[in-house]
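Participant: Give me coordinates for this.
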Amino acid sequence: MDALAGLLDGPRARGAFLLRMVMEPPWSVRIEDRAPLCLMSMTAGEAWIVPAEGAEPVLLRPGDLAIARGPEPYTVADRPGSAPQTRIGPGGTCTTLRGDPLSQSTHLGVRTWGNAPDGAANMLVGTYLLDGEISRRLLDALPALLLLPGGGRSSPLLTLLDNEIARDEPGQSVVLDRLLDLLLIDALRTWFSRPGAEAPAWYRAMGDPVVGQALRLLQNEPAHPWTVAALADRTGVSRAGLARRFTELVGEPPMAYLTGWRLAVAADLLRETDATVEAVARKVGYSQAFAFSTAFKRVRGVGPQDYRNGGRLPDRQQSLPVA
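Facilitator: Predicted coordinates:
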């Protein structure tokens, strides 16, 4: 599993939050859900995305795709100066700015929300509600808000998502999750392949025939008792050659990368499963729970059990309609 796959593994297992937003001007929605990632695309009309203070507003037209990276708040509106009328909080809670619930009054149908059934602005919204240490490696490489212009034409994936989002068929949530995953993967690949794109070093290194293979071995088999010599043997190069090339392309030696990857996988296992600390330690290559706990605390600042106890997401409260 590479970090791009890791970004999707947790959210896909739990489900993402998807809806069609239908609005008639004037309108403005303040997003304070602290979600790690949100995809937005217009199917009709236009909208402005206003990031945190100091950043320039971004105009979203039909066919464009925007990705907002949390947890900083932002505003989506008919124009940059429109005052927010609605607040979206953690877990998709929908209230007025004073905190009064709005989900029932703005429910327009299956996965459809807004202030007018025939509003001029139609936006597809897909929000990943879960975060993780593996995905954080990728999310940290993204700007707070990125825009992929569509040139007035929607991608086939956006068209499929638009057709499916308001349907209520058996297994529909799985269909929507997969479509959103594919859309996100395609968008990130496009973003990192742009001329002059500042993709993270490990992402670029994936394209190297030797280092890319070494990275996949480490990521797919973190519990294996790797050494640089064993890794070099599996990739068909000398130990010194692999160590030098890996460090040049990734920015750290192979064993340092492996330690970071093991602890990132462990952090997600602690948060997303009920496996014991000892079981998690074995899954990521530590034969003793004590050694694992010591390494984890050195890097994270807290022990595995304390991390688990503090890493639970709050239960959802008054939420936007999803069905």
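Participant: From now on I want contacts and neighbour counts done on CA atoms only, so please keep to that.
Facilitator: Will do.
Participant: And the strands in the protein, which stretches?
Facilitator: Secondary structure of the chain (DSSP state E): strands at 17-23, 28-31, 37-44, 47-50, 58-60, 65-69, 74-77, 86-88, 94-96, 107-109, 112-114, 121-128, 145-148.
Participant: Dump those strands to TSV, plus distance to residue 155 and mean neighbour count.
Facilitator: Below are the strands of the chain laid out as TSV (distance: least, C-alpha to C-alpha, whole Å; neighbours: other C-alpha atoms under 10 Å):
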stretch	distance to residue 155	mean neighbour count
strand 17-23	17	23
strand 28-31	26	22
strand 37-44	11	22
strand 47-50	19	22
strand 58-60	15	20
strand 65-69	9	23
strand 74-77	22	23
strand 86-88	27	22
strand 94-96	30	21
strand 107-109	25	18
strand 112-114	21	23
strand 121-128	13	23
strand 145-148	11	18
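Participant: As TSV, the ones you listed with distance to residue 248 would be great.
Facilitator: As requested, those are exported to TSV (distance: least, C-alpha to C-alpha, whole Å):
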stretch	distance to residue 248
strand 17-23	39
strand 28-31	40
strand 37-44	30
strand 47-50	38
strand 58-60	36
strand 65-69	29
strand 74-77	37
strand 86-88	44
strand 94-96	48
strand 107-109	53
strand 112-114	49
strand 121-128	33
strand 145-148	28
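Participant: and of those strands, who's closest to residue 269?
Facilitator: Among the strands of the chain, strand 121-128 comes nearest to residue 269, with 18.0 Å by C-alpha to C-alpha.
Participant: And for that closest one, what's in contact with it?
Facilitator: The contact list for strand 121-128, computed with C-alpha atoms under 8 Å, 6 or more residues apart in numbering, reads 11, 15-24, 35-47, 162, 180.
Participant: Before we compare anything, build this one as well:
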Amino acid sequence: MTSSFDELSRSLGVRGSDITHLELDGRWGKHRAAEPGRARLYATLGGGGVLDLPRQRVHLRAGELAFLPRTDAHVVRDGLATSIPPGGSACEGMRQVAASAWSNTREPSSRLVIVDFDLDTRDAPWLGLLSPIVRVPAEDPGLGRWLRETLSLLAGAHELSPSLRQEIATTWARALFAHALRDASASLPGADAVRDERVVAALVQARARPEEDWELGALAARVGVSRSVLAERTTALLGEPLGHYLRRLRIDRAAALLESSDAPVKTIAARVGYDSESAFARAFSRERGTTPTAWRRGRRAGVGQSRAEQVL
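Facilitator: Predicted structure coming up:
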């Protein structure tokens, strides 16, 4: 079950990323507002700084990584003596020196790399249970070393294509979220659920085959927990009972098949676990507000219109 956290992290989509390199000296800092649907990584390649969240302060050391899974409101600055007003910044003499690099000195005292991830969180309700900030120490020989080395390489690799940079960023994001799922510092209500690898393993198994008729007691026995514990902790992870979540996941996958294939509705219904086309149509209509056939027609009409606009 050691890969359960890694598999669960794949339920979070990464739509894009931005990488910014900063070389700073003197007093500097910025107040960042909360950014729902985004995550942020601070990598301190040299020097240091301070990261303040509403109820937590982290001193960044050289070689350390600080990951904000939800990009809550925070302040990043060179030190405690530098005051940053809400919505303000203190970065005197900052100038752009490359496409994604900024500097305010020729001899920087601090070197930071900031990676912003644009996320699709619709299938990751567990995100709210993670700690607001997850640290990867400078001495971490695994994830920390790998991330620092690839970040250093990217600092000078401006010739990489956008698609290759996106692949690298997606890999980073999944590794960071898997690390955050394992983090023991989360203290939010329900956080024990996200740290229980047996429960996560059960969720990963059910997610992989939502079309199966999962019986909660049998699934609980498979991973070695009681039925009541599994029910309580999957509800904490998902924000809804596991059965409700899996029904919604079936409909999501059916919708994707309706849009991308010409398979008959009856065939798609069977593929996502429904015994009859009529039962599937009722479930689909409850979730999407329209019939499977109307959904397919509407989505394909929208795609056709989009392609015509591109041509024009």
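Participant: which strands and helices sit next to the longest helix anywhere in structure 1?
Facilitator: Counting by DSSP state H, the longest helix found in structure 1 is helix 172-192. Packing contacts for helix 172-192 of structure 1, counted by 3 or more C-alpha pairs under 8 Å, 6 or more residues apart in numbering; DSSP states H and E, involve helix 3-14, helix 156-164.
Participant: okay, the angle between it and strand 65-69?
Facilitator: With axes from the mean of the first three to the mean of the last three C-alpha atoms, to 10 degrees as the basis, helix 172-192 of structure 1 and strand 65-69 are set at 90 degrees to each other.
Participant: Could you pull out the buried residues of helix 172-192 of structure 1?
Facilitator: Neighbour-count burial for helix 172-192 of structure 1, with 16 or more other C-alpha atoms under 10 Å as criterion, is recorded at 173, 176-181, 183-185, 187-188, 191-192.
Participant: Please apply the same query to stretch 237-244 of structure 2.
Facilitator: For stretch 237-244 of structure 2, by 16+ other C-alpha under 10 Å, it's 237, 238, 242, 243.
Participant: Neighbours of the residue lying closest to residue 280 of structure 1 once chain neighbours are set aside, how many?
Facilitator: Of all residues not flanking residue 280 of structure 1 in the chain, residue 266 sits nearest, at 6.1 Å (C-alpha to C-alpha, 6 or more residues apart in numbering). A count of neighbours around residue 266 of structure 1, defined by other C-alpha atoms under 10 Å, yields 25.
Participant: Residue 266 of structure 1 against residue 282, yeah?
Facilitator: No: using C-alpha atoms under 8 Å, residue 266 of structure 1 is not in contact with residue 282; the gap is 9.7 Å.
Participant: List of residues touching stretch 213-227 of structure 2?
Facilitator: 198, 199, 201, 202, 206, 230, 231, 273.
Participant: let's see 7 Å
Facilitator: Residues outside stretch 213-227 of structure 2 that contact it (C-alpha atoms under 7 Å, 6 or more residues apart in numbering): 198, 202, 230.
Participant: Now tabulate these in a markdown table and tack on distance to residue 156 of structure 2.
Facilitator: Output for these, formatted as a markdown table (distance: C-alpha to C-alpha, whole Å):
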| residue | distance to residue 156 of structure 2 |
| --- | --- |
| 198 | 42 |
| 202 | 42 |
| 230 | 48 |
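Participant: got those as CSV, with neighbour count columns?
Facilitator: Shown next, in CSV, are these (neighbours: other C-alpha atoms under 10 Å):
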residue, neighbour count
198, 20
202, 22
230, 26
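Participant: Using CSV, lay out the buried residues of helix 172-192 of structure 1 together with distance to residue 222 of structure 1.
Facilitator: Output for these, formatted as CSV (distance: C-alpha to C-alpha, whole Å):
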residue, distance to residue 222 of structure 1
173, 31
176, 31
177, 27
178, 26
179, 29
180, 28
181, 24
183, 28
184, 26
185, 23
187, 28
188, 25
191, 28
192, 26
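Participant: Can you tell me, leaving aside adjacent residues, what's nearest to the residue most central in space within structure 1?
Facilitator: Central residue of structure 1 (C-alpha atoms, centre = their mean): residue 37, 4.4 Å from the mean position. Distances taken as C-alpha to C-alpha, 6+ apart place residue 69 nearest to residue 37 of structure 1, at 4.7 Å, with adjacent residues excluded.
Participant: and the gap between the one you found and residue 201 of structure 1?
Facilitator: 20 Å (C-alpha to C-alpha, to the nearest Å).
Participant: Likewise for residue 237 of structure 1?
Facilitator: 21 Å.
Participant: ok, now residue 158 of structure 1?
Facilitator: In terms of C-alpha to C-alpha, residue 158 of structure 1 sits 29 Å off from residue 201 of structure 1.
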